[in-house]
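Enquirer: Dropping the sequence and predicted coords here.
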Amino acid sequence: MHHPTHNPWKITGEKAVYDNPWISLTEYQVINPAGNPGIYGKVHFKNLAIGVLPLDEELNTYLVGQYRFTIDQYSWEMPEGGGPHEHEPLDSAKRELLEETGLKAKYWTELQRIHLSNSVSDEFGIVYLARGLEQFEPEPEETEQLIVHKVPFKQVYRMVCNGEITDSLTVAAVLRVQLLILENRLP
């Protein structure tokens, strides 16, 4: 599909508002597409968002549960985390899977590339399918208090459809894998 490449936004100034090792926040003074002055805030993410949907031979997957500070509620998700931009994303995916579940996979397929909240941030995610699973010891980070459950994929798909799973990376991965199953194209 053809789309315009011209950027209708004009930046007239910028101010760094906040910065830490994971994100920065910049406020821009802009001329908007209608030609009027305004402001726009952008959250810059210093890492890629990485997600892994592990799927065993019996079509079970592994959900990771944790309390998410930002949304002030418990969340069930696939194994996921951040990967430095300068590292190979697949290496980050392998690390996250091992850290959170203790699993290693023989076969990896990139499922999806996704912008997670493109109205306010540049956060970009890559989601993988992991097959040929082998169990080792998990190595969670100190900030993670995780519960891991092995769950039939069909149940996880229903959880997504019922709104019980709302994490965007997990939703995208589960819907993509469901399509692959329906199309008989599951790697």
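Expert: Perfect, I can see it now.
Enquirer: Please count neighbours and contacts with C-alpha atoms only from this point.
Expert: Fine.
Enquirer: biggest helix in the protein by residues?
Expert: For the chain, the longest helix by residue count, based on DSSP state H, is helix 168-182.
Enquirer: list the helices and strands that helix packs on?
Expert: strand 47-54, strand 103-115, strand 124-135, helix 153-161 (3 or more C-alpha pairs under 8 Å, 6 or more residues apart in numbering; DSSP states H and E).
Enquirer: helix or strand for residue 44, which one?
Expert: Residue 44 is part of strand 37-45 when elements are defined by DSSP states H and E.
Enquirer: try this one next to it:
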Amino acid sequence: MDENRHIHLSQVDVRLPDGTEFCQYVVRMPPAAMTLVLNDAEEVLLLRRHRFIIDRWVWELPGGYVDEAEDIAAAAAREVEEETGWRPKTMEHLVTFQPALGSIDHPQAIYLARGAQPTATAPDRNETADVRWFPLTHAVTMIDNGELVGGASVAAIYRALTLRP
């Protein structure tokens, strides 16, 4: 139905085991990679941006699309640097999930970076309005308050809580 480098929209005919038939819209998107960067003080690196689809300013983890032949961990690290101006020291895969499996094929890979170094490059102002470190426990409060709403960011923060001693 429609296609570009970030999305492929199609219709498929579905037949369920009981014989029910229907037409389903299917969205396929390339993988996305996101990184939860934690420093030694258990603070998480978040960026603030406007998400025009929901018309809100929100906080979220850095992340974005994985280029066609790009290593997913390298893409996750690249996105941190481009969007925050910080370079992750380590990259550890946490989880990969599908956010809306009923109609969208869009794998989300989440990485954990323990520590980061500031770079001389400023974040892309078209992607990031502000970059700050927040205590991990405060990020949970931001979820509760609706300041941090992206599914992958929420999943990553809750996953990070399970890694604490």
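Expert: On my side now, so go ahead. These numbers come from a predicted model, not from an experiment.
Enquirer: Work out the TM-score between the chains.
Expert: Taking TM-score structural alignment, normalised by the length of structure 2 as the basis, the two superposed chains have a TM-score of 0.91; 165 aligned residues with a C-alpha RMSD of 1.8 Å.
Enquirer: circling back to that earlier point, buried residues, the strand holding residue 44 of structure 1. List them.
Expert: Using 16 or more other C-alpha atoms under 10 Å as the test for burial, strand 37-45 of structure 1 gives 41, 42, 43, 44, 45.
Enquirer: from the helices and strands packed on helix 168-182 of structure 1, which stretch is densest packed?
Expert: When these are scored by mean count of other C-alpha atoms under 10 Å, the highest mean neighbour count falls to strand 47-54 (a mean of 26).
Enquirer: So residue 101 of structure 1 is in contact with residue 77, correct?
Expert: No - contact criterion C-alpha atoms under 8 Å: residue 101 of structure 1 and residue 77 do not qualify, at 11.9 Å.
Enquirer: Spit out the residues that contact the two alike.
Expert: By C-alpha atoms under 8 Å, 6 or more residues apart in numbering, residue 101 of structure 1 and residue 77 have these common neighbours: residue 64.
Enquirer: follow-up on the earlier one: could I get the helices and strands packed on helix 168-182 of structure 1 as CSV with distance to residue 96 of structure 1?
Expert: Formatted as CSV, those follow (distance: least, C-alpha to C-alpha, whole Å):
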stretch, distance to residue 96 of structure 1
strand 47-54, 8
strand 103-115, 9
strand 124-135, 11
helix 153-161, 20
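Enquirer: residues touching the counterpart of residue 33 of structure 2 in structure 1, list them.
Expert: Under the alignment by TM-score structural alignment, residue 33 of structure 2 pairs with residue 50 in structure 1. With contact taken as C-alpha under 8 Å, 6+ apart, residue 50 of structure 1 is in contact with 80, 81, 82, 83, 89, 92, 93, 96, 125, 126, 127.
Enquirer: What strand or helix carries the second one?
Expert: Counting by DSSP H and E, the secondary-structure element that holds residue 81 of structure 1 is strand 80-84.
Enquirer: How far off centre is that strand?
Expert: Offset of strand 80-84 of structure 1 from its chain centre (C-alpha atoms, centre = their mean, to the nearest Å): 8 Å.
Enquirer: Secondary structure element holding the residue of structure 2 most remote from its centre?
Expert: Computed with C-alpha atoms, centre = their mean, the residue of structure 2 farthest from its C-alpha average is residue 19, at 37.5 Å. Using DSSP H and E, residue 19 of structure 2 is not contained in any helix or strand.
Enquirer: The counterpart of it in structure 1 and residue 73 of structure 1: what is the separation?
Expert: Under the alignment defined by TM-score structural alignment, residue 19 of structure 2 corresponds to residue 35 in structure 1. Distance of residue 35 of structure 1 to residue 73 of structure 1, computed by C-alpha to C-alpha, to the nearest Å: 41 Å.
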